[in-house]
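# mind looking at a prediction? Sequence and model below.
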Amino acid sequence: MTSLPPSTPYSPTELARLYPSSLALQQVHIFLRHGERTPVKPRLAHLNHPSLWPYCRYARTIRAAISLPSPTSAPGSEPLTTDFQWQRKFHMLSTLDDSFQPYPTVAGAPREDLCAPGTLTDAGRASTHALGTHLRQLYVTSLGFLSPRLNHAGDLALRSTNVPRALESLQHTVTGLYPPSQRAPDLPPFSIAQAAPGAETLVPNNASCARLRQLFAAFSARAAQRWDASASAEKVHMQLERHLVGSADTRDSARIGIASRPSALGVLDTINASRAEGTGAATRLPREFYHPDVLTGLEAAGIEEWFSLYSESAEARRLASGPLLGDVVEALVRSAEGEPAAADIGGADLHNNSQHVLGPQITLNGCHDTTLGALLSSLGAFDGRWPPFTSHIAIELFRAADQPAPKPWTQSSGWLAAAGLGGSVERIGRSPTSQLVGAQKKVLDGYFVRLRYNDRSVVVPGCKAPNKHLPGDESFCTLAAFKEIVDNITPRHWKAECESNLDQPPIPSKPEPAGY
């Protein structure tokens, strides 16, 4: 599957089953893959396949914020800004230049509509906006969990990778969730957190983690050994053989493999990007590329190469997904404690307001297929399918409905009073469950965590044991059990662990199951 079908509102019966009256929703974290895009790089040029696709009509009207000279030089004064509206056109060399070649695009395509490689298309903008509308229907209209109108910037936390398609997808989703008409007139600009490359955890950060890079290379090499000579690879070759010969580039391979040029996942990327534009799109490949044997085989190759390490290696889980899941669990625990979330995700310094409410109710993260696949695999909840465009994971925190909601934490009252407890004890933070004292463990009582992937509840294996889930529904993991599972893959010193074990075998002698 390359694109998801439009979501439909839940019926009252479905809603009552998914959100039982015995539980109260308290916090939500959404991780969304960007929407439909063009291939990240041109491929299969010898088939006259366009390298520039005409699916970016939005490029006809682009707005940039321009800073104007400030009327005052007072420190801290806000700069004046104005909009600069422009239209992008791809530049071409003069036809009189000896090296002139027309852009390899669809015949007759307007230059104003051309997309650069890896760019969010018009379809991607529409699908991510539709996701925001779906989230509004669920969390605002159906559940009444979120306010219909966004009045406080701190009620919504936003984060994205630095990749433009992820950031733009997040912006479109937010606009679907809270259209301009449903925002307070004095609402400040949205604050979107983005990490420096060396500190990015919204995707597995191979580039900044030497050991993770080593693990990935080893599992990728193993994937090549397994898949390239498999029956699945042979079926792909039988379908595509005649289309892979004839390239003038000597680097191109006549047979697709994990590390071929183009690679198995690279070809699948181009196939899926073209499928997202419909069966009648001018960027379609020859029909053999859409044969079930090809789609199934290439997807299996990509999953073996990119996600098998998280299912089999505890070390890979710690280095790739552990930092991000550790952030999530820390936020869930803060919510149970009654403490505001970390200041850098709320748009303002939440701790400057001693009477602030319980931080953001919902956090939206603009990320990638590799984010979702790594998270699900690391929790033992991966379904074995490549995440489609605009896929999303929802991590929801519930408390027992008969349990009072935590009061807003203040500097004067402290978090124990907010949680309804007396005495003096340190906040939990990222302390492992094994190190918590009785009063800290009591804070987690009555709280449950659920994962939903593309609107389907998934079960974390370690939550199936007795007393680790809501009676009668294993998808509602106790917060204590979920925290303990995540503790097992949360690094205490990520940078140090990234530089450790470089002389050790990268693949464990036997698989280390995920989700426990």
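Done, it's in.

# make it CA atoms for all contacts and neighbour counts henceforth
OK.

# go through the chain and flag its longest helix.
Longest helix in the chain, counting residues (DSSP state H): helix 210-227.

# quick one: residues contacting Val267.
For Val267, the contact set (Cα atoms under 8 Å, 6 or more residues apart in numbering) comprises 43, 298.

# Arg159 belongs to a strand?
Yes: assessed with DSSP: H, G, I helix; E, B strand; the rest coil, Arg159 lies in a strand.

# one more to weigh against that first structure:
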Amino acid sequence: MNRRLILQLSSATGSAVLGLMAYKGVRWRFQSNTGTVFADNKAVDVEREVDNEIESELTLKQVQIFFRHGARTPLKTIPNVEQANYEVRLFLAGVPHTLYNYTLRDLTGGGARPESSLEKHYRKHTLKGGAYIGQLTCLGQDQTYMLGRRIRRRYLDKFGLISDQYDPDSILPHSTNTQRTIDSLRCVVAGIYGAVHLKKAGNVVLYTQDIGKEYLFPNGHHCDFLKKLTHKTLTNYGNIPGVKEERLKLEQVLGIDSSLDPKEQVCMVDVRDDIVCRKSHGFQVPEKLREFEEIVERYAVGMVVYANTGTDGKLREEVVKLAMGRSLFMVIQKIEGAVKGEKGPKMMLYSCHDTSLIPLLVAMGIYDGKWPPFAADIAIELYEDKKGEHWVKVQYLGEDMTERGFGSPVVSVSQMKSALSKYMVDNKRHKELCGATFPAQLQAPSDLNLPEGSLLPDHQETKEESAEADEKAERPAGM
């Protein structure tokens, strides 16, 4: 079967990539005024072969991987619905091929793991079956182990970036300070090296840090602006025209009258969380909720995107800076360090959350509008060509991504830095922005087809509503 491929190339990368496209059996011609490459080929997958040819001409120098934890127990349960039975011995037992001894250290000071206020919160809430909320399950352990196996196949077996013998100088495993992300990191590392080898190595170190210093998720603990935005989203998104009507229908089915007690208002994010956890672990979704799954998904995604990236325009830029701007700054710092030949790990693993990945995807212009699944990953790869020039490629869920404004997944370091610069902030600037005056009024989300200039509703909160929203606003995931 004949195939015809059209590859759009940016002007800056076109000449470099074209030099790699003299692939035997393929006829190439370059249309200079459009920057378009045409290829005719027979009975081969041209895109994959060209991709492999490009990679064969480049040397991988570094990779930074942000990944969401695996499947977990829910953070919230749906009111007036029987809970799923998360029996501890069936759902939370350690999966043998992920288990080995490791030391958990403070990233900044090298001491013992800092205390986790989030874990204290989780352990106050026990589900049916005895499990705590927000804990990595056996399924989640397997999901992140399999992610580790995929990482091994690409970066050890294919590229030889790091040795198959564990070396603490070649890999930096960093997790947020929640047990589910720490356990997920353990499983990913097990997938890369194998638990048997890691048991023999005996010096495995994983890192975390105090929540006040953490930059791997939108951290409202010490950022008043972010906390207020999440608070406003939680208390007002459900009152947006269109959303409100669907919320009231759902509440009626659940036997809830939030007009009598506003703090009983159903949160679409909480409902989605319970549903997704049930379905992931083989539990049936309660029949009365099945007709609402699609609408819950839509508005839950809308809420989490609004709370962690704002809406279009200046607010989006500022919120993404606050949410993950320090992580983006770190990514570019590490890339530039590698380009300069500075010594450091070749593989960085960042175990984080859904709310970490969404702002990163938005900043790169590759967000698909969907909630990142359990164990989703973003890989930022740094390459060097034979001329000593450096290039960056981003993968999401194991697939090459073409960032906003570029015609190829392979871009120069300067292009990557330029594309992300408006979202990048160092610690000093982040602190300044966190103390900025919060807007008196917020634009409503732009994806709900509301009249232009519509504002986010702002109702008078009760003390109970305000306290619950504040508590949720300090969580790194699920709001």
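Alright, I've got the coordinates. Quick caveat: nothing in here was measured; it's all calculated off a predicted structure.

# can you calculate the TM-score here?
The TM-score (TM-score structural alignment, normalised by the length of the second structure) is 0.68; 376 aligned residues with a Cα RMSD of 3.7 Å.

# what's the first helix or strand after the longest helix of the first structure?
Sequence order places helix 231-240 as the next helix or strand after helix 210-227 of the first structure, per DSSP states H and E.

# okay, angle between that following helix and helix 210-227 too, please.
Angle, helix 231-240 of the first structure to helix 210-227, by axes from the mean of the first three to the mean of the last three Cα atoms, to 10 degrees: 70 degrees.

# list the buried ones in helix 231-240 of the first structure?
232-237, 239-240 (16 or more other Cα atoms under 10 Å).

# please apply the same query to stretch 275-284 of the second structure.
Result for stretch 275-284 of the second structure [16+ other Cα under 10 Å]: buried residues 275-278, 281.

# among those residues, which one sits closest to Ser418 of the second structure?
Val276 (37.1 Å; Cα to Cα).

# where does that closest one sit: helix, strand or coil?
helix.

# could you tell me how many residues sit around the nearest residue to Glu246 of the second structure once chain neighbours are set aside?
Spatial nearest neighbour of Glu246 of the second structure, chain neighbours left out: Ile295 (7.7 Å); criterion: Cα to Cα, 6 or more residues apart in numbering. Residues lying near Ile295 of the second structure (other Cα atoms under 10 Å) number 16.

# ok, Val188 of the second structure touching Asp142?
No: using Cα atoms under 8 Å, Val188 of the second structure makes no contact with Asp142, being 9.1 Å away.

# looking at those two, which is more packed in?
Val188 (32 against 21).

# counterpart of the more buried one in the first structure?
If you follow Val188 of the second structure across to the first structure using TM-score structural alignment, you land on Thr173.

# so which strand or helix has that match?
Going by DSSP H and E, Thr173 of the first structure is part of helix 164-177.

# that helix vs the second structure, mean deviation?
When the second structure is superposed, helix 164-177 of the first structure averages 0.5 Å from its matched positions, counting by mean Cα distance after the TM-score superposition for the first structure.

# just the residues contacting that helix, thanks.
Taking Cα under 8 Å, 6+ apart as the rule, helix 164-177 of the first structure contacts 32-35, 37, 118-120, 124-126, 128-136, 160-161, 364-368.

# can you tell me which of those residues are buried?
32-35, 37, 118-120, 124-126, 128-136, 160-161, 364-368.

# helix, strand or coil: sort out Ser247 of the first structure for me.
Relying on three-state DSSP, one would call Ser247 of the first structure coil.

# what's the distance between the residue nearest to Glu246 of the second structure and Gly94 of the second structure?
Distance, Ile295 of the second structure to Gly94 of the second structure, using Cα to Cα, to the nearest Å: 35 Å.

# how close does the residue nearest to Glu246 of the second structure get to Leu7 of the second structure?
Taken as Cα to Cα, the span from Ile295 of the second structure to Leu7 of the second structure is 37 Å.

# aligned to Pro204 of the first structure, what sits in the second structure?
Taking TM-score structural alignment, Pro204 of the first structure has Pro218 as its aligned residue in the second structure.

# what's near enough to touch its match?
Neighbours of Pro218 of the second structure in contact, by Cα under 8 Å, 6+ apart: 226, 308, 322-324, 355-356, 476.

# tabulate the residues you listed (JSON lines), appending secondary structure.
Below are the contacts of Pro218 of the second structure laid out as JSON lines (three-state DSSP):
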{"residue": "Leu226", "secondary structure": "helix"}
{"residue": "Asn308", "secondary structure": "helix"}
{"residue": "Leu322", "secondary structure": "helix"}
{"residue": "Ala323", "secondary structure": "helix"}
{"residue": "Met324", "secondary structure": "helix"}
{"residue": "Thr355", "secondary structure": "helix"}
{"residue": "Ser356", "secondary structure": "helix"}
{"residue": "Pro476", "secondary structure": "coil"}
